[in-house]
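Undergrad: with the sequence up front, the predicted model follows.
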Amino acid sequence: MSDSPGGQITVYQDFNMQGNSLVIVDACSDLRPSGMNDQISSFVVTSGVWTFYQDINYQTPVGKTYGPGTYPNVGQVGLPNDQISSLKCVNQIMVYQDLNMQGTSLLITDACSDLRPTGLNDQISSFVVISGTWTFYQDINYQTPIGTTYGPGSYPNVGQAGLPNDQISSLKSV
């Protein structure tokens, strides 16, 4: 059931982690073959950050993103009951304008090709990788790579992480 890198989740047909279940690693673009299409009422995220979709092939996102934890009732966390057809693990990073995770912040899922509209272009001084591995670029549209790749963890000072301060214009998970 794997389409992309990420984590592990167990979905259940009934509330409170009851009924038929399915363990998914990384992603599932179509729950129909598993018999769990439009059947999910609860879930447990073992690892990663997950996004749910009402239609197959990651169409029509619903809810928000869900990290590790137990979710005994999808309706209580903003998901429609028995209306999920695909799901995948996503990569997330929180970037900050100032050192030590201070100042204006922005949560980015999977990629940002141009930080100019966010107000944080050439303004990033610290970051937290929530999930995935990330690469930074000095220019928009992923031009001029800088630093190395960065995995989960806190980076309170981009300079100490090998990145130039206030010179990041795009970033993406790899």
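TA: Now that the structure is in, tell me what you want to look at.
Undergrad: going forward, measure contacts between C-alpha atoms and count neighbours the same way
TA: OK.
Undergrad: what about residue 83, how many residues close to it?
TA: 18 (other Cα atoms under 10 Å).
Undergrad: for it, what are its contacts?
TA: 37-40, 54 (Cα atoms under 8 Å, 6 or more residues apart in numbering).
Undergrad: and it, that one's in a helix?
TA: No: checked against DSSP: H, G, I helix; E, B strand; the rest coil, residue 83 lies outside a helix; its state is coil.
Undergrad: who wins for most neighbours among the contacts of residue 83?
TA: With neighbours taken as other Cα under 10 Å, the top of the contacts of residue 83 is residue 40, carrying 27 neighbours.
Undergrad: quickly find the element holding it.
TA: If you go by DSSP states H and E, residue 40 is not part of any helix or strand.
Undergrad: the residue nearest to residue 64 when sequence neighbours are not counted - how many residues pack around it?
TA: Among residues not flanking residue 64 along the chain, residue 51 sits closest, at 6.6 Å (Cα to Cα, 6 or more residues apart in numbering). The tally of other residues near residue 51 (other Cα under 10 Å) stands at 18.
Undergrad: ok so residue 51 is a strand residue?
TA: Yes: under three-state DSSP, residue 51 sits within a strand.
Undergrad: tell me the buried residues in stretch 13-25?
TA: Across stretch 13-25, burial judged by 16 or more other Cα atoms under 10 Å covers 13-17, 21-22, 24-25.
Undergrad: report the secondary structure state of residue 76.
TA: Under three-state DSSP, residue 76 comes out as helix.
Undergrad: give me the neighbour count for it.
TA: For residue 76, using other Cα under 10 Å, the count is 11.
Undergrad: residue 80 now?
TA: 19.
Undergrad: out of the buried residues of stretch 13-25, list just those in strands.
TA: Using DSSP state E, the members of these that fall in strands are 13-14, 21-22, 24-25.
Undergrad: from these, which is closest to residue 59?
TA: residue 24 (18.0 Å; Cα to Cα).
Undergrad: run a quick neighbour tally on residue 110.
TA: Residue 110 - counted by other Cα under 10 Å - has 18 other residues nearby.
Undergrad: just checking, it touches residue 88?
TA: No: at 11.7 Å, residue 110 does not count as touching residue 88 under the criterion of Cα atoms under 8 Å.
Undergrad: next helix or strand past the helix or strand harbouring residue 129?
TA: Assigned by DSSP H and E, residue 129 belongs to strand 126-131. Counting by DSSP H and E, the element after strand 126-131 in chain order, helix or strand, is strand 134-139.
Undergrad: comparison target, given below:
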Amino acid sequence: MSDNLGCLGRSEDEVTSGSEASESEEGGERRTPGVKEQHSHCPVDSEYYYYYYYYYYYYYCNYVNIHILIFQIIFYEDRNFQGRSYECHSECSDLTSYFRHCNSIRVESGNWILYEHPNYRGHQYFLHRGDYPNFQQWMGYNDSIRSCRVSPQHQGSFRVRIYEKEDFRGQMMDFHEDCSHVYERFRFHDIHSCQVQDGYWMFYEEPNYRGRQYYLRPGEYRRYSDWGASNPRIGSFRRVHYFN
């Protein structure tokens, strides 16, 4: 698809002015402002040609906007959805300028991973659609949320391979389902490395999906520090399903 048809990264005013079909008289010929300039390379200089590309551009922009706005999360500075708020639709590496602290969250759509510090560092939290009136509801350690990202939709199979030692050594085991108690299945309390082959997963430091959380995307993790942990203790893990 041509780059001329893209509208990502544009302000609302720019998108609006580019999608309204106003007409002007120029040299006796009816034209749609802005369209000819974007497609001045077109070999056929006709009103039909310009209008064809205008409608193509218009519907493409609407298509893109629909998919951008599919994800929505609202951060509130105070408990019970009070105080200053900030609405977010995509990942953000630094939320510092939008709010000072976060004590409640409303997830309208999508699966979100929140981080205690900028650049996706610190404590991690997984939130899906729902209301979280205080930070204890998302198992938060404090009211600091400084970056966030959206977990992509995945509706296929899931597979993760865990290892007893670093660099994929020692005892290993494959999992396709959630595991509420790692020691009962794996006979080890620690996971030193793993390979996420399908889907997205959350690791938890304690059994029954409690304690510190770690978000894992498809890829290789040669040591526990690769998924942001300070020790290899993993008590449970589960798949990140997509919630509408």
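TA: Nice, thanks for sending it over. Because the structure is a prediction, the values reported are computed rather than measured.
Undergrad: fetch the TM-score of the aligned pair.
TA: After superposition, the two chains reach a TM-score (TM-score structural alignment, normalised by the length of the first structure) of 0.52; 109 aligned residues with a Cα RMSD of 3.2 Å.
Undergrad: returning to what we had before: format the contacts of residue 83 of the first structure as JSON lines; extra columns: distance to residue 76 of the first structure.
TA: Listed next are the contacts of residue 83 of the first structure as JSON lines, based on distance: Cα to Cα, whole Å:
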{"residue": "37", "distance to residue 76 of the first structure": "20"}
{"residue": "38", "distance to residue 76 of the first structure": "17"}
{"residue": "39", "distance to residue 76 of the first structure": "16"}
{"residue": "40", "distance to residue 76 of the first structure": "13"}
{"residue": "54", "distance to residue 76 of the first structure": "17"}
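Undergrad: which of those residues sits closest to residue 96 of the first structure?
TA: Checking these one by one against residue 96 of the first structure (Cα to Cα), the nearest turns out to be residue 54, at 32.2 Å.
Undergrad: ok, the equivalent of residue 129 of the second structure over in the first structure - how many residues close by?
TA: In the first structure, residue 129 of the second structure lines up with residue 68, judged by TM-score structural alignment. By other Cα under 10 Å, the residues close to residue 68 of the first structure number 15.
Undergrad: ok, now the one 4 residues further on?
TA: By other Cα under 10 Å, 18 other residues sit near residue 72 of the first structure.
Undergrad: that one against residue 43, yeah?
TA: Yes: counting by Cα under 8 Å, residue 43 is a contact partner of residue 72 of the first structure at 6.4 Å.
Undergrad: and for these two, which residues touch both?
TA: residue 17.
Undergrad: follow-up on the earlier one: can you lay out the buried residues of stretch 13-25 of the first structure as TSV showing distance to residue 79 of the first structure?
TA: Listed next are those as TSV, based on distance: Cα to Cα, whole Å:
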residue	distance to residue 79 of the first structure
13	14
14	14
15	13
16	15
17	15
21	18
22	18
24	18
25	20
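Undergrad: for the second structure, which segments count as helices?
TA: Assigned by DSSP state H, the helices in the second structure fall at 12-19, 35-38, 47-68, 182-186.
Undergrad: any chance of the ones you listed in CSV with mean neighbour count and distance to residue 154 of the second structure as columns?
TA: Converted to CSV, these look like this (neighbours: other Cα atoms under 10 Å; distance: least, Cα to Cα, whole Å):
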stretch, mean neighbour count, distance to residue 154 of the second structure
helix 12-19, 13, 30
helix 35-38, 15, 36
helix 47-68, 14, 16
helix 182-186, 16, 24
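Undergrad: redo those helices as CSV? Include distance to residue 165 of the second structure.
TA: Listed next are the helices of the second structure as CSV, based on distance: least, Cα to Cα, whole Å:
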stretch, distance to residue 165 of the second structure
helix 12-19, 52
helix 35-38, 57
helix 47-68, 41
helix 182-186, 13
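Undergrad: closest one to residue 142 of the second structure among those?
TA: Nearest of the helices of the second structure (Cα to Cα): helix 182-186, 26.9 Å.
Undergrad: distance of the residue of the first structure most remote from its centre from residue 153 of the first structure?
TA: For the first structure, the residue at maximal distance from the C-alpha centroid (Cα atoms, centre = their mean) is residue 19, at 27.4 Å. Distance, residue 19 of the first structure to residue 153 of the first structure, using Cα to Cα, to the nearest Å: 36 Å.
Undergrad: hmm, back to that, spatially nearest residue to the match of residue 129 of the second structure, not counting backbone neighbours?
TA: Counting by Cα to Cα, 6+ apart, the residue nearest residue 68 of the first structure is residue 45, at 4.5 Å.
Undergrad: give me the aligned partner of the one you found over in the second structure.
TA: By TM-score structural alignment, residue 45 of the first structure lines up with residue 107.
Undergrad: aligned to residue 87 of the first structure, what sits in the second structure?
TA: Aligned partner of residue 87 of the first structure by TM-score structural alignment: residue 148.
Undergrad: leaving out chain neighbours, which residue sits closest to that match?
TA: residue 114 (4.4 Å).
Undergrad: repeat that for residue 96 of the first structure.
TA: Closest to residue 96 of the first structure by Cα to Cα, 6+ apart is residue 105, at 4.4 Å.
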